[in-house]
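A.B. asks: Any chance you could fold what I've pasted below:
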Amino acid sequence: MPLIVLWDVDHTLIENSGVSKEIYAAAFAAATGLDAARPARTEGRTDRLILAEMFRDHEVNAPEWETVNRALTAAGAAREGDLSRRGRVLPGAREALVAVAAEPAMVSSVLTGNIYANARVKLRAFGLDTLVDMGCGAYGADATDRAALVDIARHRARTAYGLPAHTPVVLIGDTPRDVRAALDSDAHVVAVASGIHGADELREAGATVVLPDLLDGPALMRHLRTLAPSTV
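C.D. replies: Okay, the predicted model is just below:
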């Protein structure tokens, strides 16, 4: 049986070292003409929700989404160099992506709150973008609610690869929102305590498989193969 593997980006695959907050502040300023007095609240939110909350927190009318999207895209493109200098790939992430990409029956893609352009920037800054099929992922422009992204990515992957309707999906991420998104959309989840949320918090959110990081690639692959038995 094939398996769709969806990776979160920030704090699961990479550490952005504050560059994300700078992208949101710059996009807010470009879209409104105002400097942000409060930083963006991220922690698994989608870009649509992050910017909507920033506009609300600053008591300004939200611009049209296309204006916001253009501002986010420009802000992300302008900071790719900063990201590559200041950020880093998290331990084991590259090796885990390579291992999943090598499994013929696994489709490896992305589920992230970032818009597509900025997800590509973040992965490309560290040479990770070629290890996933970004075309069948789901991104922050696709929906406000993270759980909705799982169904979007599921549909895109099934369509792109001609997969059966019952193909299982597993989401690998670091926040309670990742866990809830998976559970609310009938997907499996592997929680990774590589961000600000500890293992206990991720378990409380409903994750039954929680890893401290992605360093134990063989253990991760053994678990993924149990979700796709034909790949054993």
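
A.B. asks: For the rest of this, base every contact and every neighbour count on C-alpha atoms.
C.D. replies: Fine.

A.B. asks: count of neighbours near residue 104?
C.D. replies: 10 (other CA atoms under 10 Å).

A.B. asks: sec struct for it, please.
C.D. replies: coil (DSSP: H, G, I helix; E, B strand; the rest coil).

A.B. asks: buried set for the longest helix along the chain?
C.D. replies: If each helix of the chain is counted by residues according to DSSP state H, the longest one is helix 146-161. For helix 146-161, burial by neighbour count (16 or more other CA atoms under 10 Å) applies to 146-158.

A.B. asks: Same check on stretch 118-131?
C.D. replies: With the criterion 16+ other CA under 10 Å, stretch 118-131 contains buried residues 118, 119, 120, 121, 122, 123, 125, 126, 128, 129, 131.

A.B. asks: With stretch 189-205 instead?
C.D. replies: Those would be 189, 190, 191, 192, 193, 194, 195, 198, 199, 202, 205, for stretch 189-205 by 16+ other CA under 10 Å.

A.B. asks: And the helices in the protein?
C.D. replies: For the chain, the helices defined by DSSP H occupy 19-32, 47-57, 65-78, 80-86, 93-101, 116-124, 146-161, 176-184, 199-204, 217-227.

A.B. asks: Which of those sits closest to residue 11?
C.D. replies: Each of these has some distance to residue 11 by CA to CA; the shortest is helix 93-101, at 10.3 Å.

A.B. asks: what comes up buried for that closest one?
C.D. replies: With burial defined by 16+ other CA under 10 Å, the residues of helix 93-101 counted as buried are 93, 94, 95, 96, 97, 98, 100, 101.

A.B. asks: sorry, back to before: nearest to residue 25 among the buried residues of stretch 189-205?
C.D. replies: residue 195 (21.1 Å).

A.B. asks: List the contacts of the closest one.
C.D. replies: For residue 195, the contact set (CA atoms under 8 Å, 6 or more residues apart in numbering) comprises 11, 12, 174, 175.

A.B. asks: Now show me the structure for the sequence below, then we'll compare the two:
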Amino acid sequence: MDSQPVPPAPTVGFDLDMTLIDTRPGIHAAFTALAAETGAHIDADLAVTRLGPPLEHELAHWFPDDQIHAMRDRYREIYAFHAIEPSVPLPGAREAVAAVRELGGRAIVVTAKNEPDAELHLERLGIETDAVIGRLWAEGKAEALRAHDARVYVGDHIGDVRGAHTARALSVAVPTGPCTADELREAGADVVLDNLRAFPGWLRGYLAGAAPAGRGQG
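C.D. replies: Coordinates of the predicted model:
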């Protein structure tokens, strides 16, 4: 008996920092440059261990409230010159995005990062997506996920899990960022994969109805 055809992939959203791209070297360089320019003490080594939330959250550790917006704008001016070149794709990132599109779905990036910088990263690394939406964090990411009818959202942070669930999308998590696999499961991730190398196989199994889609599965 012939096997049933696999349905096309849905729209899948991906986070950027520490999900698709290891931006730690670039962000470290940008914060180091900002510290040198302003004379402020910024522990760039510490800053890159807690990527995920909006830039303003990190700047609040190093600048008084009345300087944060100005420092945010200056950081973004610096970013393109210091952060794009050193950043690299995480293992399986290109293949994960390509798998969605090869299986008939749309791949979008929904990130807290400034949208033009996210686009620069993806262009330089040759990761082709169907849309990039920036400056959204945690539950706020649901706005873009709903607008693009994304049924799956892939991220590395518990904020990404919250965003997926707010949008009523399946939360697929990878512990490649600041959150451990246990933390992602405890936050309610529906699927936890070791890294994005496992994503194409999981997606094919999910579409065929064979891959685990229950909470906490790996």
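
A.B. asks: TM-score for the pair, please.
C.D. replies: Overlay of the two chains. TM-score (TM-score structural alignment, normalised by the length of structure 2): 0.76; 198 aligned residues with a CA RMSD of 2.8 Å.

A.B. asks: on that earlier part again, pipe the buried residues of stretch 118-131 of structure 1 into a markdown table and attach distance to residue 137 of structure 1 per row.
C.D. replies: Formatted as a markdown table, the buried residues of stretch 118-131 of structure 1 follow (distance: CA to CA, whole Å):
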| residue | distance to residue 137 of structure 1 |
| --- | --- |
| 118 | 13 |
| 119 | 10 |
| 120 | 11 |
| 121 | 15 |
| 122 | 15 |
| 123 | 13 |
| 125 | 18 |
| 126 | 19 |
| 128 | 14 |
| 129 | 12 |
| 131 | 13 |
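
A.B. asks: taking the residues you listed as a set, which two sit the farthest apart in space?
C.D. replies: Maximum pairwise distance among the buried residues of stretch 118-131 of structure 1 (CA to CA): 16.3 Å, between 118 and 131.

A.B. asks: one step back: could you dump the buried residues of stretch 189-205 of structure 1 to TSV with distance to residue 33 of structure 1?
C.D. replies: Formatted as TSV, the buried residues of stretch 189-205 of structure 1 follow (distance: CA to CA, whole Å):
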residue	distance to residue 33 of structure 1
189	40
190	40
191	38
192	38
193	37
194	35
195	32
198	37
199	40
202	38
205	38
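
A.B. asks: longest strand anywhere in structure 2?
C.D. replies: Taking DSSP state E as the criterion, structure 2 has its longest strand at strand 150-155.

A.B. asks: what's it packed up against?
C.D. replies: strand 11-14, helix 158-166, strand 170-173 (3 or more CA pairs under 8 Å, 6 or more residues apart in numbering; DSSP states H and E).

A.B. asks: average distance between it and structure 1?
C.D. replies: Strand 150-155 of structure 2: mean distance to aligned residues in structure 1 after superposition is 1.8 Å, counting by mean CA distance after the TM-score superposition for structure 1.

A.B. asks: mind giving me TSV with the helices of structure 1 and columns for distance to residue 2 of structure 1?
C.D. replies: Formatted as TSV, the helices of structure 1 follow (distance: least, CA to CA, whole Å):
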stretch	distance to residue 2 of structure 1
helix 19-32	33
helix 47-57	30
helix 65-78	33
helix 80-86	34
helix 93-101	12
helix 116-124	25
helix 146-161	10
helix 176-184	18
helix 199-204	26
helix 217-227	9
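
A.B. asks: Residue 138 of structure 1 is nearest to which of those helices?
C.D. replies: Nearest to residue 138 of structure 1 among these is helix 146-161 (4.9 Å), distances taken as CA to CA.

A.B. asks: what packs against that closest one?
C.D. replies: Using 3+ CA pairs under 8 Å, 6+ apart, the elements in contact with helix 146-161 of structure 1 are helix 176-184.

A.B. asks: Provide the aligned range in structure 2 for the helix it packs on.
C.D. replies: Under TM-score structural alignment, helix 176-184 of structure 1 corresponds to residues 158-166 of structure 2.

A.B. asks: quick one: the closest residue in space to residue 25 of structure 1 that isn't next to it in sequence from residue 58 of structure 1, how far?
C.D. replies: Distance criterion CA to CA, 6 or more residues apart in numbering; nearest residue to residue 25 of structure 1, sequence neighbours excluded, is residue 36 at 5.8 Å. The gap separating residue 36 of structure 1 from residue 58 of structure 1 is 8 Å, by CA to CA, to the nearest Å.

A.B. asks: again with residue 96 of structure 1
C.D. replies: Distance, residue 96 of structure 1 to residue 58 of structure 1, by CA to CA: 40 Å.

A.B. asks: Enumerate every residue touching residue 174 of structure 2.
C.D. replies: Here residue 174 of structure 2 is in contact with 19, 154, 155, 156, 181, 192, 193, 194, 195, 196 (CA under 8 Å, 6+ apart).

A.B. asks: Hmm, I typed the wrong one, I wanted residue 209 of structure 1.
C.D. replies: Neighbours of residue 209 of structure 1 in contact, by CA under 8 Å, 6+ apart: 189, 190, 191, 203.

A.B. asks: mind checking what it lines up with in structure 2?
C.D. replies: Aligned partner of residue 209 of structure 1 by TM-score structural alignment: residue 191.

A.B. asks: I'd like the distance between its match and residue 152 of structure 2.
C.D. replies: Taking CA to CA, one finds residue 191 of structure 2 at 10 Å from residue 152 of structure 2.

A.B. asks: And for residue 31 of structure 2?
C.D. replies: Using CA to CA, residue 31 of structure 2 is found at 32 Å from residue 152 of structure 2.

A.B. asks: now residue 63 of structure 2
C.D. replies: Taking CA to CA, one finds residue 63 of structure 2 at 37 Å from residue 152 of structure 2.

A.B. asks: More neighbours: which of these two?
C.D. replies: residue 152 (22 against 16).

A.B. asks: Does that one touch residue 170 like I think?
C.D. replies: Yes. Look at residue 152 of structure 2 against residue 170 with CA atoms under 8 Å: they come within range, at 4.6 Å.
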